[in-house]
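**Student:** Sequence and predicted structure below; questions after.
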Amino acid sequence: MNKSELIDAIAAEAEISKAAAGKALDATIAAVTKTLKGGEMVTLVGFGTFYVGERSARSGRNPRTGATIKIKAAKQPKFRAGKSLKDAVQ
């Protein structure tokens, strides 16, 4: 499912216009992004938790030359599914 299909599904489920569903989805994504950028978690009970994971610095290899390179430490967004979501998928 892509973004436009998700907007269509939200509009149908909530019985609102596609424009309103698109604005709601964009606002949700912006709020989650802003919260994660601030270093906090976003927990949606029954659905899951968005959080920022930290990846430590490590060494890797350039696949073309085989030379060893240093990969910097990084922060990346992660998602942990909640129990209700896990149960619904099984």
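**Tutor:** Cool, the structure landed. Residues are numbered from 1 along each chain as shown.
**Student:** from here on, contacts and neighbour counts on C-alpha atoms
**Tutor:** Noted.
**Student:** So which residues of this structure form strands?
**Tutor:** Taking DSSP state E, the strands of the chain run over residues 42-44, 48-55, 58-61, 68-71, 74-81.
**Student:** could those strands go into CSV alongside mean neighbour count and distance to Met1?
**Tutor:** CSV is the format used below for these (neighbours: other CA atoms under 10 Å; distance: least, CA to CA, whole Å):
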stretch, mean neighbour count, distance to Met1
strand 42-44, 15, 20
strand 48-55, 16, 19
strand 58-61, 11, 34
strand 68-71, 12, 33
strand 74-81, 13, 18
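**Student:** dropping in the other structure now:
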Amino acid sequence: MSKPMTKTQLVAAVAEAMGADRKTATAALDAMADVVAREVAAGGTVTLPGIGKIACKERPERQVRNPATGEMVTKAADKQVKIAVAKALKDSVNA
């Protein structure tokens, strides 16, 4: 398995695809990440065409087991980010 792409590599690839400089690509990537984070934190859903859908789901309070002691503990309600991969991306990976 190959190493994951770093932010620097992603910025370089986006800059090349946009035909822009790295500063512009970094600003675009950071702005997109900020918008997605704000929208999902507010309980919304963001669809990235060709990539997938990012949403925030609430999980209720529940009983969990402490693996070290085997004791059942109540875990407070929390939120979890879910990502549903788009069919187009799945198809391109499996082609």
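**Tutor:** Perfect, thanks for sending it. These numbers come from a predicted model, not from an experiment.
**Student:** on that earlier part again, I'd like the strands of the first structure laid out as CSV, including distance to Ala12 of the first structure.
**Tutor:** Formatted as CSV, the strands of the first structure follow (distance: least, CA to CA, whole Å):
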stretch, distance to Ala12 of the first structure
strand 42-44, 21
strand 48-55, 23
strand 58-61, 46
strand 68-71, 45
strand 74-81, 24
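**Student:** Ok, which of those strands comes nearest Ala31 of the first structure?
**Tutor:** strand 42-44 (9.3 Å; CA to CA).
**Student:** the residue most distant from the middle of the first structure, which is it?
**Tutor:** When distances to the mean C-alpha position of the first structure are computed (CA atoms, centre = their mean), the maximum falls on Thr65, with 33.5 Å.
**Student:** Tell me the residue in the second structure aligned with that one.
**Tutor:** Under the alignment (TM-score structural alignment), Thr65 of the first structure maps onto Thr69 of the second structure.
**Student:** And Ile7 of the first structure, by the same measure?
**Tutor:** Checking TM-score structural alignment: Ile7 of the first structure goes with Val11.
**Student:** so how far is Ser56 of the first structure from the closest residue to Glu54 of the first structure other than its chain neighbours?
**Tutor:** In space, and not counting its chain neighbours, Glu54 of the first structure is closest to Lys75: 4.5 Å by CA to CA, 6 or more residues apart in numbering. Remark: distance between Lys75 of the first structure and Ser56 of the first structure (CA to CA, to the nearest Å) = 9 Å.
**Student:** I appreciate the help and will end here.
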